[in-house]
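In: The following comprises the amino acid sequence and a computationally predicted model.
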Amino acid sequence: MPSVSIAPSDPVYAALDLGTNNCRMLVARPTHDGFRVVDAFSRITRLGEGLAASGMLSDAAMDRTVTALRACADKMARNRVTRARLVATEACRRAANCDSFAQRVKVETGLELEIISAKDEAGLALGGCSSLMRPDYPWALVFDIGGGSTELIWVRNNADAPQVRGVVSLPLGVVTLAEQVGEALHNPAGYAVTVAQIATRLAAFEAEHAITARLLMGEVQMLGTSGTVTTLAALHLNLERYDRSLVDGLDLRLADIAAVTTSLLGMSASERVAHPCIGTERADLVIAGCAILEAMCRLWPLSSLRVADRGVREGILLSMMRQDGVWARAE
C-alpha cells in the first residue's frame, strides 16, 4: 500500500457490526498503511434471542440493542465521526419485524442500519482478515461463526487480491444452535449427533468446490474469524485474561482444538462461567461454537487453523478508506 501522510483533519471512520449476539463498533483514523483504532465498543445484546422459535425480534432484545446503539451513537459524536457504515446481519435478515426495529433505531439513536446479505457479510469478513492469509497456499477456506449464521468462503489466493470462488451461509450460529439443541449439546451423545448433522449440511459445499482434493495436495489453508476461535485460542494459551495481541494470527493445530474442546465439554456450566476468557455471557454458547467448528474440522482435516481476531468491522473500515482514496496520494 502506498505511503501517505495523514493529517489530523482527515476523516474519522466508524464501522458497526450488529449481529445476532453482539453489537460491536470500531472508530478509526487512516494511517500511512492502514488505520489506527481510536475508540471501540463491544456488548453482547442477544438481539436474536428467541428468534428461531418466533420469527420476531423480542421487545427485551430490541430494548437491550437500542441501549447499546445509543452508546455507539454517543461515541461517534464524541469522536466526530465523519463517515460511518452500520451493518446488521442474520438476526435482522430473518426477523419479520426488522423494518420496524430499524425505524425505531433511527428515531431513538439517529443511526441508520443497513441490513446486508449473507454474501456481503462474508465479503466484508474476508476483507477484514485476508491480510493474515499465508501467500504460499493457493487456496483458503475462510469461515465466520456468528450468532445466527455461519459463513464459509472458498478463496483463490492470488497475489494481487483474494478471489472469492464460493460462499455459503448456514442458518446456524452459536445462538441459534444453542437454542435449537438445548441441553443435548452438553452430553457426549447429543454433541456427537449435532456435529454429524452439521457436517452433513456442509457436504454440498464440499461437493461443489472439491475442497478435499485441494487439501490432500497441501494447497489449502484455513482461516477462522469468530468469537469461537478466539476463545479457543485464549484457552489453548492458558490466558488469565484475553489478549488480542497474542490471539490474532495464532496458528492452532487441530489437535490443540480437539484438546480444548474436550476440556470445555468436561466443564460444568459454573466452571465455564468462572473462566476469565469465557464468562457468563458466553458460557452457554461456547459449546455450540465448538460443535460447528468440529464439523468443519472433521470434513476438512487441515493440519492447522489460523485465528483472526478481526473481520466485518475491519472489512468495512478498509473498504470505506479504499473508496475515499486515502492511500492514493503516494509520497
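Out: Nice, thanks for sending it over. Numbers count the residues shown, from 1 in each chain.
In: For the rest of this, base every contact and every neighbour count on C-alpha atoms.
Out: OK.
In: how close does Ala259 get to Leu252?
Out: 11 Å (Cα to Cα, to the nearest Å).
In: ok, those two, which is more surrounded?
Out: Each of Ala259 and Leu252 has its neighbours counted (other Cα atoms under 10 Å); Leu252 has more, 18 against 13.
In: Check it against this one:
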Amino acid sequence: MQHGKADRNGASRPEETPPKRKRRKRRRRRAFVRDAVVEPTTKETPPQVDTGKPARLQAGRLGESEQDGQRTSYAALDLGTNNCRLLVAVPTRPGHFRVVDAFSRIVRLGEGLSREGRLSEAAMDRAVSALAICAEKLGHRKPRRMRLIATEACRSAQNGEAFIERVKHETGLTLEIIDRQTEARLAVAGCSTLVDRGTEGVVLFDIGGGSSEIALVDISRHRTPRLADHIVAWTSLPVGVVSLAERFGGHHVTRESFSAMVDAVSDMLDRFDDGGRLSKIAAGGRFHLIGTSGTVTTLAGVHLGLARYDRRQVDGLWMERDNVDRMIDTLLSWDFEQRKANPCIGADRADLVLAGCAILEAIRRRWPSERLRVADRGLREGMLNEMMAADGAWRRRRQTGRGK
C-alpha cells in the first residue's frame, strides 16, 4: 500500500521519493609508486643496553618474539661511502608511509679508498659504531621486513667482503652489497612522486660518496604506476664527492681546480652512450632534473638561507637554473672556514660540497634544464616502497580498515 500526503485541497497524493544522491567519483591522483613522508629528526644516541652479544638480525626475516600481526613496520638501511642511514616506517593510506624512527650519521667509510683500494681500520670502526646503533633500533622495533644494503665503498674495496663479515659478527646485521643498476633503480623508486605533472622526461641523479648514479626516465607514452619501469638508460660513474675531493683537494678549491673537476667528470659522461633517448623531450621543455644527494640538498639549504637545515623546506623544492648557478658561484667564493661556518654545510661537508657541485655541473652541461627538483630522499625510501608493495601492505591495511 502506498502512503500519501494531503494536498492543499485535502486530496491524498503519493509521497515523493527523494532523488538518490549521486556518488561523486574520487579523482585518482596521477602519481608513480609510493609517497615518502617527512622524515623526523632523530638524535644520534648510543645504545643504552649492552647485552654482551649482538642481536642476530637477518634482512627480510621476522623476529621470533612477536607474532606477524603485531608488527607492521618496515626498515631500510643504506651504508654508503660517506653516510650510514636508517629509516623505519609503517604503511598508512595506500601509497604512503609514516616514519617512526630514523638515524643518519656521516661515517666516511670510503675515506682513503681511492688511494689505498682498501677500507681503513678507522673508517670501518666508525661505520661499525653507527651500525651498532642501527642494530639496537632494529632490535627494539622488530620490523616485519627489512633490507640492509651497502654500496660503492664495499663494492670496490679489496676488503669489502671481510668488512661485511665483521659487521655481521659485531652487530648481527647482514648487509647486502648491491650492484650499480639496483642502486639506480632504488633511487628512482624513492623519488617517484617528485616528477612534475605533465613532465615527459626526467634525468634523475644520485651523487654519492664513491659513485654517482644517473637514470634517464621517459614518461612521454603510457605511464605505469612504477616510475622505475620507465628507465630507458642508466649509468654509474665511478666517482663521488669523497673520491673526487681526495683526487683534486677539497679544502682549498680554486676556480681552476673546480673546472678541472668538472672536466674530469664530463670526460666520464662522454663515454656514456644514452642513444639520445631524451634529446627530443629535453628540447621540448617538458623535462627536468631531479637530484638526490647531500650536494643538492646543501645547495638548496644555502639558497633558502636556512639558519638550520630543515628537510621539510628542502625536499621537493624547485631551483631554477640561475639559482643553481648563483649558489655554486657563492660557494666557490667562500674559503673552507666560510663553508664550514654555514649551518647547512658544517664541518662534515665543508671539504666535499664543491666536489659535489662539480659533479652536478657536469650533469647539467650534459642535460641542460631550466629546472632542478631537490630530493631529500632516495635509496631508503625506494626500498621501503618496494617492500611494502611486494608485501601487499597497503592492500592488507585496506582490508582490515586501518588504512587511514
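Out: Good, I have the coordinates. Given the structure is predicted, the values throughout are model-derived calculations rather than measurements.
In: To which residue of structure 1 is Val90 of structure 2 aligned?
Out: In structure 1, the residue matched to Val90 of structure 2 (TM-score structural alignment) is Arg29.
In: Spell out, range by range, the helices that occur in the stretch 101-250 of structure 1.
Out: 118-129, 174-181, 188-209, 211-216, 227-236, 244-247 (DSSP state H, counting those that start in this stretch).
In: Could you name the stretch from the ones you listed that's closest to Met1 of structure 1?
Out: helix 118-129 (14.7 Å; Cα to Cα).
In: List the buried residues in stretch 211-224 of structure 2.
Out: 211-219 (16 or more other Cα atoms under 10 Å).
In: cool, and stretch 196-204 of structure 2?
Out: 196, 200-204.
In: The residues you listed into CSV, with extra columns for distance to Gly346 of structure 2?
Out: Converted to CSV, the buried residues of stretch 196-204 of structure 2 look like this (distance: Cα to Cα, whole Å):
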residue, distance to Gly346 of structure 2
Asp196, 31
Glu200, 37
Gly201, 34
Val202, 31
Val203, 29
Leu204, 26
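In: For Arg13 of structure 2, state which of the residues you listed is nearest.
Out: Asp196 (58.3 Å).
In: Under the alignment, what does that closest one map to in structure 1?
Out: Per TM-score structural alignment, Asp196 of structure 2 is aligned with Arg134.
In: Repeat that for Ile359 of structure 2.
Out: Ile359 of structure 2 maps onto Ile292 in structure 1, by TM-score structural alignment.
In: all strands in structure 2, in order from the N-terminus.
Out: 4-6, 12-14, 35-36, 74-79, 83-91, 96-106, 145-150, 176-177, 201-207, 212-218, 231-237, 287-292, 318-320, 371-375 (DSSP state E).
In: re earlier: comparing the helices of the stretch 101-250 of structure 1, which comes out most buried?
Out: Of all these, helix 227-236 has the most neighbours on average by mean count of other Cα atoms under 10 Å, namely a mean of 23.
In: so it corresponds to what in structure 2?
Out: Going by TM-score structural alignment: helix 227-236 of structure 1 matches residues 294-303.
In: Check the mean deviation of that stretch from structure 1.
Out: Mean deviation of stretch 294-303 of structure 2 relative to structure 1 after superposition (mean Cα distance after the TM-score superposition for structure 1): 0.5 Å.
In: can you put the strands of structure 2 in TSV and add distance to Lys340 of structure 2?
Out: Shown next, in TSV, are the strands of structure 2 (distance: least, Cα to Cα, whole Å):
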stretch	distance to Lys340 of structure 2
strand 4-6	83
strand 12-14	83
strand 35-36	30
strand 74-79	24
strand 83-91	18
strand 96-106	15
strand 145-150	28
strand 176-177	32
strand 201-207	20
strand 212-218	24
strand 231-237	27
strand 287-292	22
strand 318-320	23
strand 371-375	22
